[in-house]
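Visitor: show me how the following folds:
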Amino acid sequence: MTQVRKFGRKSKHNNLILYIAILALVLIFSVTTKNFFSGTNLKAILQSMATLSVLAFGETFILSIGETDISNGAMLSLSPVIFAALYMRDVPFLPALILGILATLALGLLNALVIVKAGLPSFIGTLGVSGVAMGLTRIIANNKPILMEHQGMLKVFGGETAGIPNAVLWMAAMLLIGDFIIRRTRFGRNLLCIGDNREAAMIYGIRINRHVILAFLLDAVFVTTAGFMECCRSTYVTAGVGEALVLNSIVASVIGGTAVSGGRANMVGTFMGALFITIVANGLFMFAISPYLTNIIVGLVIIVVLTGNALMSNREQELKRT
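Guide: Okay, here's the model as predicted:
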């Protein structure tokens, strides 16, 4: 079993390009804009990246086993929408919250079942579940924002503690939990073993289907948390609020060192990937650049960083062979 424990270890140079890119962006934007390095803007960056980070942490678990979840963005607002709609109709707090959470967990389980039981590729299976989540949230919300009447939820997820936004604290907590699971638990090592080589994982006695199901359920927990974080930033819960975050959650994880093919995962790297994406968007916003042009620039910068990481990784492999 000693080989299993080696899965997921990263090269000391694995994220060097990403760290250099973040440092360069901070220096450039600090010099060329007036308020980029201000406390107010840095706080805004952390708040802006919080939801994306937590969503990407959940995605990292899925990528680690060589699968992909493209339903997380559509699922993100499901729990908050159900909770807010039920609570507005005088359903007590705890039952409304439990039903909302269970709904997202049910879709997470559905994601896993269409993969392990029906044998569908994860991209296709989660695409179908994404459509289900989109439809449910819009039907429940009647495609309109719902007032979040419970002040406690607004404070817990959208308030501040000692001047620090609670969303940032949630992001830090979920990072610690995700990193602990993937690096310090047998379950995390098993996920990496499955992603690296499923045949070897079966030989080691790892129950593949069970771990895939648990990975998607764990992903759903992170999606639910991200959903309440995002929807409690304002007093209204909006259906479909996370649908634009799907690709960025995958990119943040991959930029941070998680392998799309599985077998390697890095939660801290995922955090840094989300930070990188947010810094680029924030800096371009300060230049008053069109959102459409911003999308092009962000995409090109991401391609450059990913290419740099790939070239460095290939170079390291060549050096090892020699």
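
Visitor: drop to CA atoms for contacts and neighbour counts, all remaining ones
Guide: Will do.

Visitor: look at Ile124 and say how many residues are nearby.
Guide: 16 (other CA atoms under 10 Å).

Visitor: now Pro291
Guide: Neighbour count of Pro291, defined by other CA under 10 Å: 12.

Visitor: what's the answer for Leu94, then?
Guide: As a burial measure, Leu94 scores 11 neighbours (other CA under 10 Å).

Visitor: kindly report the same for Ile296.
Guide: For Ile296, the neighbour count with other CA under 10 Å is 11.

Visitor: and it, which of the three is it?
Guide: helix (DSSP: H, G, I helix; E, B strand; the rest coil).

Visitor: contacting residues for it?
Guide: For Ile296, the contact set (CA atoms under 8 Å, 6 or more residues apart in numbering) is empty.

Visitor: so it versus Ile303, what's the distance?
Guide: Ile296 is 11 Å from Ile303, where distance means CA to CA, to the nearest Å.

Visitor: now list whatever residues contact both of those two.
Guide: Common neighbours of Ile296 and Ile303, using CA under 8 Å, 6+ apart, do not exist here.

Visitor: which residue ranges of the stretch 201-322 of the chain form strands?
Guide: 236-237 (DSSP state E, counting those that start in this stretch).

Visitor: structure for this one too, so we can compare:
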Amino acid sequence: MKAIQLTAPTIDALTLIDLPCPQPGAGEVLIRQHAVSLNYLDLALATGQFGAISQPLIPGADSAGEIVELGAGVSGWKPGERVVPGMMSSWHAGEIRAEHHHALRGVTHNGGMAEYAVVSAASLVRIPEFLSWQQAATLPIAATTAWNAIVRANIQPGSIVLLLGTGGVSLFALQYAKAAGARVIILSSSNEKLAKVKALGADEGINYREDPEWDERVWQLTDGRGADLVLESVGASTFAKSINAAAYNGTIFVIGFVGGSELKLPVLPIMQKMLNIIGNNTGSTANLRAAVRAIETCRIQPDIDRVFAFDETQEAYRYLQSAGHVGKVVIDLSE
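Guide: Model prediction:
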């Protein structure tokens, strides 16, 4: 089978090779993978920002495919079913525990960047019929993360949601929030990107380069209320402003560190506003199933910015690195 291996912490080390097809063991299934979507996690791993890796590694935390073979003891599944595997393959439900970090697709174990993969049957979720392979591949990390943010912040009609950027998680959060009846404000450094997300349903957009005091602008737009949910996808460089932009009793849902991972925070406004600062680590299979159920119920269409062929994997990573995308970057394994 064709596969991409990462042999060193550099995008140049993503190499297309031939490997033997794996075989499923007890409790596992073999899936034929059709598409992979890229996340910042994949980029961080390939550029040495995520610590040491087990090399060589097949990267790719997110993929979509069809079951072709069942391992011993697997029930409730059959060949031909369209599925996505959860990224944290041993976290099936409930609260996260330390041992759930031992099995991460595309990080500690081989991931989606191959024609075939063996995955735990317990980590699988069925794909809604109306989604393409490319759309389905965006679900495990981005959709689950966005869904968890909406649920944990108790977003409902009249809530105000602030999204920092126009990446895949933000676009899912936009669509979930609008389906819940919320008002959505999005930040970007590009007026062109802001025009795109407004066409997708965003209520207001703020260009943070033109308006660097964007936290104050959020207060103006909300008549002094602030945002009930701030999806903090940047990290250290924006965190203080996110605290200022948040409403009293609001939630700051922390999902990224592209802007730095070391924080120096003003404690007083966190106390005064009684803010909920919640870290997120993707989610369990049950979280993924709930996110997909909401997508199916609301007929949400995952937004894909650009699709690359299998032999264009390095170009896909560099495109994600350029931060020029609105929505998800996908690699089609059949091309």
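
Visitor: superposing both, give me the TM-score.
Guide: Once superposed, chain against chain, the TM-score is 0.24 (TM-score structural alignment, normalised by the length of the first structure); 132 aligned residues with a CA RMSD of 6.8 Å.

Visitor: just the buried positions in the strand or helix carrying Gly131 of the first structure, please.
Guide: Secondary structure from DSSP states H and E places Gly131 of the first structure in helix 122-141. Residues 122, 124-130, 133-138, 140-141 are the ones in helix 122-141 of the first structure that count as buried (16 or more other CA atoms under 10 Å).

Visitor: swap in stretch 210-227 of the first structure?
Guide: Per 16+ other CA under 10 Å, stretch 210-227 of the first structure contains these buried residues: 211-227.

Visitor: now go through these and say which are in helices.
Guide: Residues of those located in helices (DSSP state H): 211-227.

Visitor: the residue nearest to Leu218 of the first structure when sequence neighbours are not counted - how many residues pack around it?
Guide: Using CA to CA, 6 or more residues apart in numbering and skipping residues adjacent in sequence, the residue nearest Leu218 of the first structure is Gly58, 6.9 Å away. Other residues within reach of Gly58 of the first structure, judged by other CA under 10 Å, total 30.

Visitor: can you give me the helices for the stretch 101-250 of the first structure?
Guide: 122-141, 151-158, 166-184, 186-196, 198-203, 208-231, 246-255 (DSSP state H, counting those that start in this stretch).

Visitor: how distant is the last one from the center of its chain?
Guide: If you compare the mean C-alpha spot of helix 246-255 of the first structure with that of the full chain, they lie 7 Å apart, counting by CA atoms, centre = their mean, to the nearest Å.

Visitor: elements contacting it?
Guide: helix 39-64, helix 267-286, helix 291-321 (3 or more CA pairs under 8 Å, 6 or more residues apart in numbering; DSSP states H and E).

Visitor: mean neighbour count, these: which tops it?
Guide: Mean neighbour count (mean count of other CA atoms under 10 Å) peaks for helix 39-64 among these, with a mean of 25.

Visitor: could you point out the helix or strand that follows that one?
Guide: Downstream of helix 39-64 of the first structure, the next assigned helix or strand under DSSP H and E is helix 72-75.

Visitor: report the angle between the axes of the helix or strand that that next one is followed by and helix 122-141?
Guide: Remark: after helix 72-75 of the first structure, the chain's next helix or strand is helix 78-88, criterion DSSP H and E. Per axes from the mean of the first three to the mean of the last three CA atoms, to 10 degrees, the angle that helix 78-88 of the first structure makes with helix 122-141 is 20 degrees.

Visitor: from the contact counts, what lies against helix 78-88 of the first structure?
Guide: Against helix 78-88 of the first structure (3+ CA pairs under 8 Å, 6+ apart) you get helix 93-116, helix 122-141, strand 146-147, helix 208-231, strand 236-237.

Visitor: not counting sequence-adjacent ones, nearest residue to Glu69 of the second structure?
Guide: Once flanking residues are discounted, Glu69 of the second structure sits nearest to Leu30: 5.1 Å by CA to CA, 6+ apart.

Visitor: if you could redo that for Ala35 of the second structure, that was the one I meant.
Guide: Among residues not flanking Ala35 of the second structure along the chain, Asp332 sits closest, at 4.5 Å (CA to CA, 6+ apart).

Visitor: distance of that neighbour from Lys198 of the second structure?
Guide: Distance, Asp332 of the second structure to Lys198 of the second structure, by CA to CA: 28 Å.

Visitor: between the two, which one's more packed in?
Guide: A direct count of neighbours by other CA under 10 Å for Asp332 of the second structure and Lys198 places Asp332 higher, at 22 against 15.

Visitor: next up, the contacts around the spatially most central residue of the first structure.
Guide: Residue closest to the mean C-alpha point of the first structure, counted by CA atoms, centre = their mean, is Ala56 at 1.4 Å. Applying CA under 8 Å, 6+ apart to Ala56 of the first structure gives the contacts Asn248, Ser249, Ile250, Ala252, Ser253, Thr270, Phe271, Ala274.

Visitor: as a markdown table, these with distance to Gly73 of the first structure would be great.
Guide: Shown next, in a markdown table, are the contacts of Ala56 of the first structure (distance: CA to CA, whole Å):
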| residue | distance to Gly73 of the first structure |
| --- | --- |
| Asn248 | 10 |
| Ser249 | 9 |
| Ile250 | 11 |
| Ala252 | 14 |
| Ser253 | 15 |
| Thr270 | 17 |
| Phe271 | 17 |
| Ala274 | 15 |
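
Visitor: okay, helices next: where are they in the stretch 201-335 of the second structure?
Guide: Counting by DSSP H, counting those that start in this stretch, the segments of the stretch 201-335 of the second structure that form helices are 214-221, 239-245, 267-273, 285-298, 313-322.

Visitor: and the last one, what's buried?
Guide: Residues of helix 313-322 of the second structure classed as buried under the neighbour-count rule (16+ other CA under 10 Å) are Thr313, Gln314, Ala316, Tyr317, Leu320.

Visitor: of the residues you listed, closest to Phe239 of the second structure?
Guide: Leu320 (22.6 Å; CA to CA).

Visitor: skipping its backbone neighbours, what lies nearest that closest one in space?
Guide: Distance criterion CA to CA, 6+ apart; nearest residue to Leu320 of the second structure, sequence neighbours excluded, is Val329 at 6.8 Å.

Visitor: ditto for Val184 of the second structure
Guide: Val161 (4.8 Å).

Visitor: quick check, that neighbour in contact with Val218.
Guide: No. Assessed by CA atoms under 8 Å, Val161 of the second structure is found out of contact with Val218, at 10.2 Å.
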